[in-house]
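Trainee: Sequence below, structure please.
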Amino acid sequence: MDAPDPAARREFFLVDEAGPDSRPQARAETRAKLVLTLSMWGASSALFTLGTILQHSHMAFEGALLRIAMSACGIAICYGLHRLLRRLSHRSFRTRAIAVSAVAPFVAETYAWANYFAFAALYGRTARFVVVDWNEAMYVLSMWTWFFIAWTGLYLAIEYNFDARHEAQRSAELRGMAHVAKLKALSSQINPHFLFNSLNSISALILDGRGGEAERMLARLSTFFRSTLAIDPLVDVSLEQEFELHRRYLAIEQMRYPDLAVEILLPEELRRAAVPALIIQPLVENAVKHGVAKSRPPTRLSITAERVGESLSILVVDSGNPEIERKASGPEGIGTANVRQRLAEYFGDAQSLTLTPGRGWFEARVTMPLAFTR
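Mentor: As a prediction, this is how the structure comes out:
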């Protein structure tokens, strides 16, 4: 089987081919090359015709028609150069430029002789393959050589421009795909991390001889997971939904820690605020694991939302034993790192996660741009 020709991917610049694989960008490139070719030959024909008119030639009309016919021949030659460039499309720009530069003088010579014989026939002059005036001959040859080189340069500039656009678009698509994949990967960490901690809680209840409570906790856990598994990690949820999920989660933890007091404060104006789903789940888990579980009852955990200018701020605060000095130093765990990475992927530099320890309490504050769900 023959290897696919990379040049075959480019369309003929005079034909706007339509097919299931044709791209709007390819059609625009075809139109640009067509406009370039017609414009250059049209301008050339118009300038030479104007010169003939200014010389008061008695055959100006016939000369104009012949120049249009010769321009059609020139367009055919440009198509030949187009085919050559297509065949070399997989080569470097330098190789293509050298190839066209080498071919251009021969193409120019061919066109100049064709032009000479055509106008000799029009004016009834005897035409011979003999150079009478070398000065004029070199002038004509150089003029048409540079004409075809100029056409090729503009042709390659059009290709480069559209290729650069395509590469930029492709890069943006790949970055978007990588961004989505990373967000999904980060979101997929949440449920296993949460499940691990929840199963530890159920195991602790069983070891304490509280089998009935462990069974009820398992039932609530399954209900909670049915709610979270239906969430699309790439679609924002309202802050009211986010807080409701954490209210259910903390209801599960209250079965293990009956003295845990939970306070969730959500101002009316922020109920429809848009947030990434389960964005504070690891912070709430950490508050239970490192705060509530290690403090003497009673313990308290609060989740509060507030508006700060054009930003949304969510605070997760746990308080327990005032004799223990909480610390935020040392390497961050999976949960906190997950929150930081998701915030950075969603909001770039327009976000922050601040951890503030104190004597007997610990505060985690998430800040992000304020937006609202529809």
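Trainee: For the rest of this, base every contact and every neighbour count on C-alpha atoms.
Mentor: Noted.
Trainee: Helix or strand: which one has the most centrally placed residue in the chain?
Mentor: Geometric centre of the chain, nearest residue: Ala172, 2.1 Å, by Cα atoms, centre = their mean. Per DSSP states H and E, Ala172 falls inside helix 134-207.
Trainee: helices or strands up against that helix?
Mentor: helix 24-54, helix 93-123, helix 211-229, helix 239-256, helix 281-286, helix 334-347 (3 or more Cα pairs under 8 Å, 6 or more residues apart in numbering; DSSP states H and E).
Trainee: Among those, which comes closest to Pro298?
Mentor: Proximity of these to Pro298 was assessed by Cα to Cα; the nearest stretch is helix 239-256, lying at 11.6 Å.
Trainee: how about this one, so we can line them up?
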Amino acid sequence: MSEPRLPTGANPSQHRIWLLIALACVVPAALDTLQTWMQARLAGEPVRWQNLVFQGAEWLFLGALTPIAYLLGQRYPLGRGRWKRALPVHLAGAFALCLGWASLGLLLGVVLQRYPAQGPLPQAYLSWILTSVPWSVFMYFTVLGCVHAFRYFLEARERELQASRLTAQLAEARLGALRMQLNPHFLFNSLNALLVLVRDGNQRDAARVLELLGDVLRQLLRSNQPNEVPLSEELAFIEQYLAIEQVRFSDRLDVRWRIDEAAREALVPGFVLQPLVENAIKHGVAKRADAGKIEIAARASGNRLELSVRDDGVGFSSPAQAEGGVGLSNTKERLRTMYGAQASLALNSPAGGGAEVVLTLPLRVGPA
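Mentor: Okay, here's the model as predicted:
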């Protein structure tokens, strides 16, 4: 499997690495020049400007030649399965760096009339090449290592970004699937209530349910539904849903609200309360001959948001039976997918009877 190469035009920062390495040679150039000046001063000798220029320029020449290692490092990476073909190229590149450095150094020596341009020129040239070999090879493979380290850093960062995108897409798909399970479940129950009204010949209430159901379905079937909505929007949807149930149960359904005003702008999962309210109606109202009470509460405390739905019905026969339903099991799964361990769903049995479902979420406020 071939390894990806560093892109040549994707990001300007990728092409600045050779410039940074080249500029790094300015530091040893300045230090070497300062060292030559101080040695001459300490020895009581006159400071020759030719020596200062030569010592500083040598390092600058080396910096100017480092792009050879960068360009060859891009074109021939020393990756697994490729090093046998790339190694001879890089050895040739190191020799080219050495040859260029020695040539520029000798040319500067000729201009300044100083070492290494002493004695016969061919002999001085060969001697200076041999002198330049260790530093040339060291600098070439140092730059090559920096190029590869930078390339692998970019690849690792890209893999992390891809993994995070895939994780987000997977979570989005799971949330969509869970939401699509809830919508038909809600629609089936609403249509069942509508069928009862039609069979009883209650055309006025049936028409009212159809009107309310149309409003609810328009909200459910929006293509751009966000995963989180302000609590005020969620409560408005619950009011529409309860209006349908009020037609069905008439004066047998008593709904009470305890909503903390500070919690209304908090973000909550869309349609998170509907299955809880539906369960409360099913267990707290539908099984009673007299009126049943449902209490919907929201409270913000510190960095937590607490939502609860409570009924005064017969309650759940067991927590296992309650969690086995579509509504609660999907709600728990949605919370786990969206918030992980930061959210929880708890089933309580109040002292006065009935059942209570409590959701605890991280408190986040959306844009105004």
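Trainee: which strand in structure 2 runs the most residues?
Mentor: Ranked by residue count, the top strand of structure 2 under DSSP state E comes out as strand 292-301.
Trainee: what's the mean distance for that strand versus structure 1?
Mentor: On superposition with structure 1, the mean distance recorded for strand 292-301 of structure 2 (mean Cα distance after the TM-score superposition for structure 1) is 2.7 Å.
Trainee: Repeat that for stretch 230-242 of structure 2.
Mentor: Stretch 230-242 of structure 2, aligned to structure 1 and superposed, deviates on average by 2.4 Å (mean Cα distance after the TM-score superposition for structure 1).
Trainee: re the thing from before, okay, the helices and strands packed on helix 134-207 of structure 1, which one's buried deepest?
Mentor: helix 281-286 (a mean of 22; mean count of other Cα atoms under 10 Å).
Trainee: which strands and helices sit next to that one?
Mentor: helix 134-207, helix 334-347.
Trainee: returning to what we had before: a markdown table for the helices and strands packed on helix 134-207 of structure 1, including distance to His82 of structure 1?
Mentor: What follows is these, written out as a markdown table (distance: least, Cα to Cα, whole Å):
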| stretch | distance to His82 of structure 1 |
| --- | --- |
| helix 24-54 | 10 |
| helix 93-123 | 10 |
| helix 211-229 | 56 |
| helix 239-256 | 59 |
| helix 281-286 | 60 |
| helix 334-347 | 45 |
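Trainee: Select, out of those, the one closest to Leu315 of structure 1.
Mentor: helix 281-286 (9.6 Å).
Trainee: now, of the helices and strands packed on helix 281-286 of structure 1, which is deepest in the fold?
Mentor: Counting by mean count of other Cα under 10 Å, helix 334-347 has the highest mean neighbour count of those, with a mean of 17.
Trainee: got the contact list for that helix?
Mentor: With contacts defined as Cα atoms under 8 Å, 6 or more residues apart in numbering, helix 334-347 of structure 1 is touched by 179, 183, 186, 189-190, 193, 279-280, 282-283, 286, 351-353, 368-369.
Trainee: Check those against Arg272 of structure 1 and report the nearest one.
Mentor: Nearest to Arg272 of structure 1, judged by Cα to Cα, of those is Pro369 at 13.6 Å.
Trainee: Would you quantify the distance from the closest one to Asp349 of structure 1?
Mentor: Per Cα to Cα, to the nearest Å, Pro369 of structure 1 is found 10 Å from Asp349 of structure 1.
Trainee: Settle it for me: which of those two has more neighbours?
Mentor: The neighbour count for Pro369 of structure 1 versus Asp349, taken as other Cα atoms under 10 Å, is higher for Pro369 (17 against 10).
Trainee: what sits against that one?
Mentor: Pro369 of structure 1 is in contact with 310-312, 347, 350-351, counting by Cα under 8 Å, 6+ apart.
Trainee: how close does Leu217 of structure 2 get to Gln240 of structure 2?
Mentor: Leu217 of structure 2 is 10 Å from Gln240 of structure 2, by Cα to Cα.
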